[in-house]
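# just to be clear, the model below is a prediction. Sequence and coordinates:
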Amino acid sequence: MTDMTSRQDTSAAPPEELRVPVPGGELAVLRWLAADPGAPVVLALHGITANGLSWARVAHHLAGRVTLVAPDLRGRGGSGTLPGPYGIAAHADDTAAVVAALGLGRVVLTGHSMGAFTAALTAVRHPGLLSGLLLVDGGVGFPAPTDLDPDELITAVIGPAMRRLSMTFPDRDAYRAFWQDHPAFADAWSPWVDAYIQRDLVGEEPELRSSCRIEAVRDDGIDQLGEQVLGAVHRLPRPTTLLWAERGLMDEPQGLYDERRLAAADLDPHLVRPERVPGVNHYTILVGDEGARLVAHRLLAEAGLAETDMEV
């Protein structure tokens, strides 16, 4: 595995896990504290079948210069037992509840994949929360096939990530092997990736399963295609950058975005600045070393840190 480098030290303090009251129960929230209690706060939202620990490698590169807060969204990870209603607006309002409950004040808001759509809608619904905004391989809609039913469409987009929700695994090694065989992770396996995917498991051996509730993924996937969510990126209260991965969810050459799809999205160039990230796929833009390093660099810039502080 080419990404197992000497920089892969995971000795940084692990995140603390908090519980935040939201409608229907409590949201699990991971928090990596900054060395300076007065440091800026980044609130990071994960993808449709992910969890908050997907941001761990970004936290490593942030290196305590900001506080990073990453919830497990409703229906995933430590928030897997939270009931619906699901949908992007529900996640946006849960995000606002996290900011209020933890007294975070104004935050740099970011999201990956579905989390980017959630970040965009949160910015529209709760503009007073933001001090900065960064979208990572998501948040901008693109034409979808019209001949597929919703489950087929979601599976077509996210592939094995959707199919695994109905699978069981005899032990943690089997789940690890499932992900190590995924082409997007073939050259990017690391302790951070391992910890992130292991957080997803619930149940007992020999019937471990994903914590992601299939109804949450289905509802969120369908809602993500709706006018309210797709329109959010055109109504943002402040400019943002969209970092988009060159390669796709299966490490295929066609990523979620390309210049043609972005041109078709008719983005306001003063509001959204797309930036291609070469050499990464939909996952490694966040969990790979170079992708996480770039994301951390941009988050530090959004937090207003001086250029000399951004050697990530």
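Yep, that arrived.

# please count neighbours and contacts with C-alpha atoms only from this point.
OK.

# which one is the residue nearest in space to the middle of the chain nearest to, not counting chain neighbours?
Note on the chain: the residue nearest the mean C-alpha position is His46, at 2.3 Å, using CA atoms, centre = their mean. Leaving aside its chain neighbours, His46 sits nearest to Gly115 (4.7 Å; criterion: CA to CA, 6 or more residues apart in numbering).

# who touches the strand or helix carrying the one you found?
According to DSSP states H and E, Gly115 maps onto helix 114-125. For helix 114-125, contacts defined as CA atoms under 8 Å, 6 or more residues apart in numbering pick out 44-48, 88-89, 91-93, 95-96, 109-111, 129-130, 133-140, 224, 229-230, 232-233, 235-237.

# putting a second one here so we can go through both:
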Amino acid sequence: MRPEAPAFEELTVAVPGGDLTVLRWPAAVSGAPTVVAVHGITANALAWGQVARQLAGRAALIAPDLRGRAASRTVRAPYGLARHADDVAELIGTLGLGPVRLAGHSMGAWVAALAAVRHPALVERLLLVDGAVTFPLPVGVREADALAAVLGPALARLSMTFPDRAAYRAFWRALPAFAAGWTAETDAYTQRDLVGTEPDLRSSCVPEAIREDGRQVMVDADAATAIHRISCPAELLWAERGLQDEPQGLYDPDRIEAAALDPTRVSVSPVPGTNHYSILTGEDGAAVVADRLVAERAVRE
């Protein structure tokens, strides 16, 4: 039986440039850990909805809409991974949460690693989900071309309009990564992205934010080295398939080995049967993420 979908509350936290919108799923038991969770480059806080369901109150889960996305789209520039990391620190401090278990998916994993480096007193442990390990661009490949190739339809949709919410739902459901695993939480996550009025609905993502954040994921040295500079225990979970459910994911054993992660600091675990999205939004992937978040310590393999 599926665990009951937990209710969440929506609040705001003042950060430089505006008010960051934050979702909070409360813990159901006294003494439960607190998790702050950071979404990916064109996502929003409800990307963590399935993880919240799988946690079933075993932890308090707090997830912001990053500046330039969803209900935080009006928070002004500058953007960039360090700015997001500092926003996360501001959230932790304002809500009196620290030290927390900090998680990040995709771009959010780079943000989480940077937050742990820039604000180590606020982070007790890291869970990095299919992100935070950077590889050099192939010779001759431009940053913009690389970002478009990696993100595919997720990036292309930012220049599209949709006549109604059903059309946006159909767009997402047709993508290979979601074809076999659509849930109520996936639906809520994708619908949260829409702004405007019919028949002119569009993604909430601010193009300038996506361009700057994507550029830094690709080439920023501070972001690339963050996973090697963290001082708290960390675990990297990686999906075996890619953003479009292709057989080659972002990572594989050879790429992980090439990254030369410190095994005393960062443990690494594959999550079989998942792609870049379903490792977070699918029931099986989210169950692994949730269990790792409430484990007594990072898993060593």
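Right, received. Where do you want to start? Fair warning: this is a prediction, and the values are worked out from it, not measured in the lab.

# and the TM-score between them?
Superposed pair, TM-score by TM-score structural alignment, normalised by the length of the second structure: 0.96. Supporting alignment: 297 aligned residues with a CA RMSD of 1.3 Å.

# sorry, back to before: what does the residue nearest to His46 of the first structure align to in the second structure?
Counting by TM-score structural alignment, Gly115 of the first structure lines up with Gly108 in the second structure.

# and for its match, the neighbour number?
Using other CA atoms under 10 Å, Gly108 of the second structure has 27 neighbouring residues.

# do you know how far it is from Ala132 of the second structure?
The gap separating Gly108 of the second structure from Ala132 of the second structure is 8 Å, by CA to CA, to the nearest Å.

# how about Gln216 of the second structure?
12 Å.

# for Gly25 of the first structure, give me its contacts.
Leu82, Pro83.

# same question, Pro21 of the first structure
Contacts for Pro21 of the first structure (CA under 8 Å, 6+ apart) come out as Leu27, Ala97, Ala101.

# surely it is in a helix?
No: Pro21 of the first structure: not assigned to a helix; according to DSSP: H, G, I helix; E, B strand; the rest coil it is strand.

# alignment lookup: it to the second structure.
Using TM-score structural alignment, Pro21 of the first structure pairs with Ala14 in the second structure.

# measure its match to Arg24 of the second structure for me?
16 Å.

# got it, and Thr134 of the second structure?
From Thr134 of the second structure to Arg24 of the second structure the distance is 30 Å (CA to CA).

# tell me the SS of the counterpart of Ser131 of the first structure in the second structure?
Using TM-score structural alignment, the partner of Ser131 of the first structure in the second structure is Glu124. Secondary structure for Glu124 of the second structure, judged by three-state DSSP, is strand.

# likewise the one 3 residues further on?
Using three-state DSSP as the criterion, the local structure at Leu127 of the second structure reads strand.

# surely it and Gly104 touch.
Yes: here Leu127 of the second structure lies in contact with Gly104, judged by CA atoms under 8 Å, at a distance of 6.6 Å.

# show me the helices in the second structure, by range?
49-55, 81-94, 107-118, 143-151, 153-156, 165-173, 184-192, 207-219, 221-229, 253-259, 278-281, 283-294 (DSSP state H).

# helices or strands up against the second one?
Spelled out, that is helix 81-94 of the second structure. strand 9-15, helix 107-118, helix 207-219 (3 or more CA pairs under 8 Å, 6 or more residues apart in numbering; DSSP states H and E).

# could you point out which of these sits nearest Val51 of the second structure?
helix 107-118 (15.0 Å; CA to CA).

# next, count neighbours for the alignment partner in the first structure of His228 of the second structure.
Aligned by TM-score structural alignment, His228 of the second structure pairs with His234 of the first structure. Other residues within reach of His234 of the first structure, judged by other CA under 10 Å, total 17.

# that'll do, ta.
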